[in-house]
Structures are given as C-alpha cells and as structure tokens.
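Chemist: task: produce atomic coordinates for the following.
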Amino acid sequence: MRLLARLGEDLETVRRRDPAARGRLETLLVYPGLHAVWAHRVTSRLWRARGLARVLGARTVARLLAHAARGATGIEIHPGALLGERLFIDHGMGLVIGETTVVGDDCTLFHGVTLGGKGGVGARGRRHPVLGHGVTVGAGAAVIGGVTVGAGSIVGAGAVVTKDVPEGCVAVGVPAVARPRRAS
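Modeler: From the prediction side, this is the model:
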C-alpha cells in the first residue's frame, strides 16, 4: 500500500473506532496511539534492514527512534514486533509491545496493556504473544509469553493471560479464564 494511502487509512481507523475523534486535524495532531504506530512503521523497517544498512547500525538507529517515540507517546513498541493493519491504540499510556509480538489486523489495545515476554536471559524463539485478527485487549491487561489469543477474542481489563485463548472467546480474571463470547 502506498504511504499516503496507509497514513490515510490509519487516520480513518482512529476516526471510525473512537467516538471522541472530532476531526481529521485534531486526530492527526493529538492521538499518541496513531503517532506510535507511525513511528513503529519506520523503526520496524530499519530493524528488518539487510546488507549494508544492517552493517551500518540500522538496528541501533531503530532502537534509538523507538526510545524517542516512547518518550513522546508513552507507548513502547519494540521495532521487532509485527503489527497488523488498522491497529487502534486507544489512549495507550503505559502500553508495552515486546520484540517477538505479532498483532493481527483490526485489533484494539487500550492503555496499560502489556504484550510481554516470558523467558530467561538469552531465551530465543517466540517469547511474546500472538494476537489474531480483530482482538481487543482491555485496559491494564497483560498477555504474557508465547501464547496465542484467537481471532475475535476479547481480553478483559486487568486480566492476566498466560495460556492460549481460543477464537471468539472472552478472557477475564487473574489468571484469565476463557469463555465463549455471547452473540451481541
């Protein structure tokens, strides 16, 4: 997708999913979740650079830019994380997305969410969660380790998920228990 089209889609995603978004200009200027996603697109490209760019320190530059974005937005996204299209981060302060996290398309993350790692020093492989398409993670929830949250599922506010959540479920509690979603 071309850059301007992608930026426009991001802007419209926020406007569609946040009833408080009053206009394009205001959304463009004051939505830290939008700014964090845009910064991640840049840092992720640098992180995945090959050849001469990698030799010249593209990963270090990616980490420095991600650090600056965290300071500006209050949202920490590791450049190695893979984010799907139309991700909506509502408020976002204190949100953390770890290095091997994969977030599907059309997901919503609220403030204080941790998509965090599990594993000791030097651990390799998938240490962070995978969120399927259309997943919502409520405020203050933590999804920890190499677990998968199935498509269309909801992780309730304050939940701590340490085991896989099947598609179309609601996971609540500490530790979270998954139950099928009721039709709305």
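Chemist: every contact and neighbour count from this point should use C-alpha atoms.
Modeler: OK.
Chemist: please, where are all the helices along this structure?
Modeler: 3-17, 24-30, 32-47, 52-55, 58-73 (DSSP state H).
Chemist: show me how far the fourth one is from its chain's centre.
Modeler: Spelled out, that is helix 52-55. 27 Å (Cα atoms, centre = their mean, to the nearest Å).
Chemist: buried set for that helix?
Modeler: The neighbour-count check on helix 52-55 (16 or more other Cα atoms under 10 Å) flags nothing as buried.
Chemist: would you do the same for the sequence below? I want to compare the two.
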Amino acid sequence: MRKILNYFKEEINFIMENDPAAKSALEVLLLYPGFHAVLWHRIAYFLYNKKFYFLARLISQVVRFFTGIEIHPGAKLGKRILIDHGMGVVIGETAEVGNNVVIYHGVTLGGTGKDKGKRHPTVGNNVVIGAGAKLLGPIIIGNNVKIGANAVVLKDVPDNATAVGIPAKIILNSKAIDKNASDGDEVCQRGFEEFEEVSA
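Modeler: Model prediction:
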C-alpha cells in the first residue's frame, strides 16, 4: 500500500512541478487525462507481460476512448511521466521512455515499416518532446534532450541536445539553455528561433 501511495505522490508532484496550470494534487488526480492514461498503462503493461494480451489491449483501447491517448500495453514507461494535454499522443509497442519525461499533445513514438522486433524509439531521462513531434523507428534519444514542436526525428539524438525541424536537425547544446526555464514550450520555441536563424 505504501508503494502505491508513494507512486501517486511522486507522479503528481512531477506533474505539478512541470505544469504551471496544475493548481492542486486533487485536480491532477481527478482531472488530468495524461495522469489517468499513464496510471492505467502501468496496469495494462503488467498484464501484457503476464501474457494477458487481450485484457491488456482492452484496457488500452478503453483508455484511448476516454483520454485520446494511445499507449500500447507493451510500451515501457519510466517514472515521473507527464503527458500534457495529451490528445493525439501515440506510443508504440516497443517504445521505451525513461524517467522525468514531458510529452506534449500530438506526439508520436512510432515505428517504420512492418518489421517485428524493436521498431520504436528509446527515449532517455529528462527529455521534453514538443507538441506534434514525430519520433520514428528504433532510434535512441539521449538524456537531457529537447525535441521541438512538430519535429520529425528519424536519427539518434545525443545527450544534451535540442532537435527541431523536418527532418530534425541538432541545433544547440541543452546546457546553453537557461536553467531557470521550466516550461517545455518555451525551450522548444527558443530552439525554433535559433533554427530559423541557421536556416536563413
């Protein structure tokens, strides 16, 4: 029971730290579809690994209906995940997401082709993925990475990098970003501004 309570506390605190619109823990618990989607995914993931495939898929489909967020029950999610707004997020079967990750609406962690086996992205720790970004194939996204809104990422992104554009280009080192900037949208917007300067 204590582990369950600690899980709720940890996840809710992370959401409140990263979403300035979150006013209270009760609001997150009851009214945040991203929180609900991740919570139910953890149950579906447990069942999927116990080979209760149909029940796991049923849970994921019901959750998609109510939240607009589709997470395959085979996907592996780390601790402290914020799916902000959430509508249109798709996370594929062999995707792996690390700890302390913020995912905005419209993001796809998808595969390419019909190959079986590992075919979806692996995302490291402390990553922000901007709205509408598409990460495709068995690529590796490093730690402390920022992915700009609507970017299409087809290749690996190293640690401490920011990637924007179609196809995505690495344009700066994340260490150059203001450490006080807590809003992922602001970070991604800065990336776009620099990308426009480089492309001009």
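Chemist: returning to what we had before: could the helices of structure 1 go into JSON lines alongside distance to R179 of structure 1?
Modeler: Converted to JSON lines, the helices of structure 1 look like this (distance: least, Cα to Cα, whole Å):
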{"stretch": "helix 3-17", "distance to R179 of structure 1": "25"}
{"stretch": "helix 24-30", "distance to R179 of structure 1": "35"}
{"stretch": "helix 32-47", "distance to R179 of structure 1": "29"}
{"stretch": "helix 52-55", "distance to R179 of structure 1": "45"}
{"stretch": "helix 58-73", "distance to R179 of structure 1": "34"}
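Chemist: most packed of these?
Modeler: helix 32-47 (a mean of 21; mean count of other Cα atoms under 10 Å).
Chemist: which of the helices of structure 1 sits closest to E167 of structure 1?
Modeler: helix 3-17 (21.6 Å; Cα to Cα).
Chemist: same for the closest one, what does it pack against?
Modeler: Applying 3 or more Cα pairs under 8 Å, 6 or more residues apart in numbering; DSSP states H and E, we find helix 3-17 of structure 1 packed against helix 24-30, helix 32-47, strand 88-90.
Chemist: distance from the longest one to structure 2 after superposition?
Modeler: Yep, that's helix 32-47 of structure 1 we're talking about. When structure 2 is superposed, helix 32-47 of structure 1 averages 0.3 Å from its matched positions, counting by mean Cα distance after the TM-score superposition for structure 1.
Chemist: and stretch 66-80 of structure 2, which stretch of structure 1?
Modeler: Using TM-score structural alignment, the residues of structure 1 aligned to stretch 66-80 of structure 2 are 72-86.
Chemist: how distant is the matching stretch from the center of its chain?
Modeler: For stretch 72-86 of structure 1, the distance to the chain centre is 5 Å (Cα atoms, centre = their mean).
Chemist: what's I43 of structure 2 aligned with over in structure 1?
Modeler: I43 of structure 2 maps onto V42 in structure 1, by TM-score structural alignment.
Chemist: contacts only, for its match.
Modeler: A62 (Cα atoms under 8 Å, 6 or more residues apart in numbering).
Chemist: repeat for R63 of structure 1
Modeler: Applying Cα under 8 Å, 6+ apart to R63 of structure 1 gives the contacts 43, 78-79.
Chemist: dump these to TSV, plus distance to L87 of structure 1.
Modeler: Shown next, in TSV, are the contacts of R63 of structure 1 (distance: Cα to Cα, whole Å):
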residue	distance to L87 of structure 1
T43	16
H78	15
P79	15
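Chemist: G117 of structure 1: which of these is nearest?
Modeler: Using Cα to Cα, H78 comes nearest to G117 of structure 1 of these, at 11.6 Å.
Chemist: near the closest one, how many other residues are there?
Modeler: Using other Cα atoms under 10 Å, H78 of structure 1 has 22 neighbouring residues.
Chemist: that one contacts L115, doesn't it?
Modeler: No - using Cα atoms under 8 Å, H78 of structure 1 is not in contact with L115; the gap is 10.7 Å.
Chemist: distance of the closest residue to G88 of structure 2 other than its chain neighbours relative to G124 of structure 2?
Modeler: Ranked by Cα to Cα, 6 or more residues apart in numbering and with sequence neighbours excluded, the top spatial neighbour of G88 of structure 2 is G106, at 4.4 Å. Going from G106 of structure 2 to G124 of structure 2 by Cα to Cα, to the nearest Å gives 19 Å.
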